[in-house]
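Trainee: fold the following, please.
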Amino acid sequence: MASIDLLICDCDGVLIDSEIVAERNLRQSLAQFYPADELNQVLEGTFGLQSRDILKLAEHYFGRPLPAGFVDNLHAHTEALIRSEVQPIPGVRDALLAIELPLAVASNSRLDGVQFALKRAGLVERVNAGVYSAEQVALPKPAPDVYLAAAKGAGASPGRCLVVEDSVTGATAALAAGMRVLGFLGASHIPPGHGQRLLELGVERTFTHMRELPQLVATLNGLPAPLPPH
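Mentor: Next comes the predicted model:
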């Protein structure tokens, strides 16, 4: 199997534990206009999607549009909550420092949100192969565009890229780009049985703590395990 030339990480749910914050705010905001007891059915399996697509699903399901200004207010409140509450995924900085591969980030989030996440996680200097947002490509995940852009920007063949993803949406995008994928299950929002869904999709392996990542990358790359960072 081809060796790995580029490591690409998703942002939300991989670098920072933000999905749980955004999901909570989305549910609370939608519950002001739609029956709260039916929202679970609407929102099931939607994490990883852009909020605009989730809102379209809700509007279609309930048959009435959200009020003017809802989207702007939702985004502003979510961003404020994330900036005040969010924490890095435990161990992510040490894990990525221990891996001697170029690192890119490819996210469905807005570019300024990704840049904030890198600062919060202490990873600005480590991400040496570019930051890519859905804002910069034609289609967001689950389309492969943002992952293909990351590979192109780094001069890497998609088949020699390894992606770390937490969502079905993101894993679908990376697999469609022809990349190898690891599924991270350690963020707060991951539902029961999610790892099996990722494996059935085509993810090579799943893991639950970032301390496992350097060994996994080394194994997939046919290399000895890296030394822990000093």
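Trainee: switch to C-alpha atoms for all contacts and neighbour counts from now on
Mentor: OK.
Trainee: I'd like the next helix or strand past the helix ranked longest in the chain.
Mentor: Ordering each helix of the chain by length in residues (DSSP state H) puts helix 70-85 first. Downstream of helix 70-85, the next assigned helix or strand under DSSP states H and E is helix 92-97.
Trainee: could I get the full set of helices for the chain?
Mentor: Listed in chain order, the helices of the chain (DSSP H) span 19-30, 36-43, 51-62, 70-85, 92-97, 111-121, 145-154, 168-176, 194-201, 213-220.
Trainee: for the fifth one, name the packing helices and strands.
Mentor: For helix 92-97, the elements it packs on are helix 213-220, judged by 3 or more Cα pairs under 8 Å, 6 or more residues apart in numbering; DSSP states H and E.
Trainee: the helix it packs on: how far from the chain's middle?
Mentor: 19 Å (Cα atoms, centre = their mean, to the nearest Å).
Trainee: in that helix, what counts as buried?
Mentor: Going by neighbour count (16 or more other Cα atoms under 10 Å), the buried part of helix 213-220 is 213-218, 220.
Trainee: here is the second sequence; please produce its structure so I can put it next to the first one:
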Amino acid sequence: MSKYKCIIFDCDGVLVDSEPTSIQVLVDIANAYGANIDLDYGMKHFKGSFFVACKQMIADLTQRELPDDLEAIYRVRSFEAFEKKMEAVDGVRDVIGNLNLPFCVASSGPESKIKLNLGLAGLLPFFKGKIFSCYALKKWKPDPAVFLWAAKTMGFKPEECLVVEDSLSGVRAAKAGGFDVFGYTAHDPENELQTLATKTFSKMDDLLALINNEMA
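Mentor: Model (predicted):
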């Protein structure tokens, strides 16, 4: 039996394969203001960040003042892109279906985005009433607040929970909150998570075995 009593999943890149799509929209917006960057740059610098931080990075790159409604523009464009193509991360449906522990999702994105993407990927029924958004707290990863909120609401202490993350900011947030964190490295070509996460894995099919191997 696993020593963990609850699993807290990140959303983008862990449950749904949304990051290349959302980051490409950010890259396109940045390039419209003269950033001259590509998706690889975006995946390295924007992945796991909340919009305000991404906007500041774009402003720093372009040395231009960006419009106040840029997030609204980004949300419209990204939601349109998600509706054209959104899939669950390969293997995660089997993980959730066979997980004999309570679980939830804690994400830096707004709740509307979390629900949209989980719904498009066919995962929303698994997470009804178990969605935690940084926007509700106005505190974003690497601040651990969203994970602490999720754990408390689910009825567990941080040391009883496992966080599953795919970004540096998410892993740092989990560690700062006193959680064990498994880093999903399918989109981590430079192995940045390996030295920070409790464990890392590259195939979602391996997650259940890793959880079950953590004996109390």
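Trainee: so the longest helix of the first structure versus helix 111-121, what angle?
Mentor: Here helix 70-85 of the first structure runs at an angle of 10 degrees relative to helix 111-121 (axes from the mean of the first three to the mean of the last three Cα atoms, to 10 degrees).
Trainee: which residues sit against helix 70-85 of the first structure?
Mentor: Residues outside helix 70-85 of the first structure that contact it (Cα atoms under 8 Å, 6 or more residues apart in numbering): 18, 21-22, 25-26, 29, 52, 113, 116.
Trainee: and which of those is nearest to Phe207 of the first structure?
Mentor: Distance ranking of the contacts of helix 70-85 of the first structure against Phe207 of the first structure, using Cα to Cα, places Ser18 first at 18.4 Å.
Trainee: the closest one: how many residues sit nearby?
Mentor: Per other Cα atoms under 10 Å, the neighbour tally for Ser18 of the first structure reads 26.
Trainee: report the contact partners of it.
Mentor: For Ser18 of the first structure, the contact set (Cα under 8 Å, 6+ apart) comprises 12, 82, 86-87.
Trainee: ok, 10 Å please
Mentor: 11-12, 78-79, 81-83, 85-89, 117, 187-189 (Cα atoms under 10 Å, 6 or more residues apart in numbering).
Trainee: looking at the second structure now, which of those still hold up?
Mentor: Using both residues aligned by TM-score structural alignment, their matches' Cα atoms under 10 Å, the second structure keeps these contacts from the contacts of Ser18 of the first structure: 11-12, 78, 81-82, 85-89, 117.
Trainee: report the buried members of the residues you listed.
Mentor: Buried, going by 16+ other Cα under 10 Å: 11-12, 78, 82, 86, 88-89, 117, out of those.
Trainee: Serialize those residues to JSON lines and add fields for distance to Val127 of the first structure.
Mentor: What follows is these, written out as JSON lines (distance: Cα to Cα, whole Å):
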{"residue": "Cys11", "distance to Val127 of the first structure": "12"}
{"residue": "Asp12", "distance to Val127 of the first structure": "15"}
{"residue": "Thr78", "distance to Val127 of the first structure": "25"}
{"residue": "Ile82", "distance to Val127 of the first structure": "21"}
{"residue": "Val86", "distance to Val127 of the first structure": "20"}
{"residue": "Pro88", "distance to Val127 of the first structure": "15"}
{"residue": "Ile89", "distance to Val127 of the first structure": "16"}
{"residue": "Ala117", "distance to Val127 of the first structure": "12"}
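Trainee: may I ask which two of the residues you listed are separated the most?
Mentor: Maximum pairwise distance among these (Cα to Cα): 18.3 Å, between Thr78 and Ile89.
Trainee: let's see the ChimeraX selection covering just the buried ones among the contacts of helix 70-85 of the first structure.
Mentor: Here is the ChimeraX selection string for the buried members of the contacts of helix 70-85 of the first structure, based on 16+ other Cα under 10 Å:
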select :18,21,22,25,26,29,113
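Trainee: farthest pair within the contacts of helix 70-85 of the first structure?
Mentor: Pairwise over these, using Cα to Cα, the maximum falls at Ser29 and Phe116, 23.4 Å.
Trainee: could you check how far the closest residue to Trp149 of the second structure other than its chain neighbours is from Ile37 of the second structure?
Mentor: Computed as Cα to Cα, 6 or more residues apart in numbering, the closest residue to Trp149 of the second structure that is not its neighbour in sequence is Phe132, at 7.7 Å. Phe132 of the second structure is 32 Å from Ile37 of the second structure, where distance means Cα to Cα, to the nearest Å.
Trainee: so those two - more neighbours on which side?
Mentor: Phe132 (26 against 14).
Trainee: now the aligned partner of that one in the first structure: how far from Val105 of the first structure?
Mentor: Taking TM-score structural alignment, Phe132 of the second structure has Tyr132 as its aligned residue in the first structure. Going from Tyr132 of the first structure to Val105 of the first structure by Cα to Cα gives 6 Å.
Trainee: overlap of the contact sets of those two?
Mentor: Joint contacts of Tyr132 of the first structure and Val105 (Cα under 10 Å, 6+ apart) are 8, 10, 114, 146-147, 150.
Trainee: using a markdown table, lay out the residues you listed together with neighbour count and distance to Val181 of the first structure.
Mentor: A markdown table is the format used below for these (neighbours: other Cα atoms under 10 Å; distance: Cα to Cα, whole Å):
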| residue | neighbour count | distance to Val181 of the first structure |
| --- | --- | --- |
| Ile8 | 28 | 9 |
| Asp10 | 29 | 11 |
| Val114 | 23 | 20 |
| Val146 | 29 | 15 |
| Tyr147 | 34 | 11 |
| Ala150 | 25 | 14 |
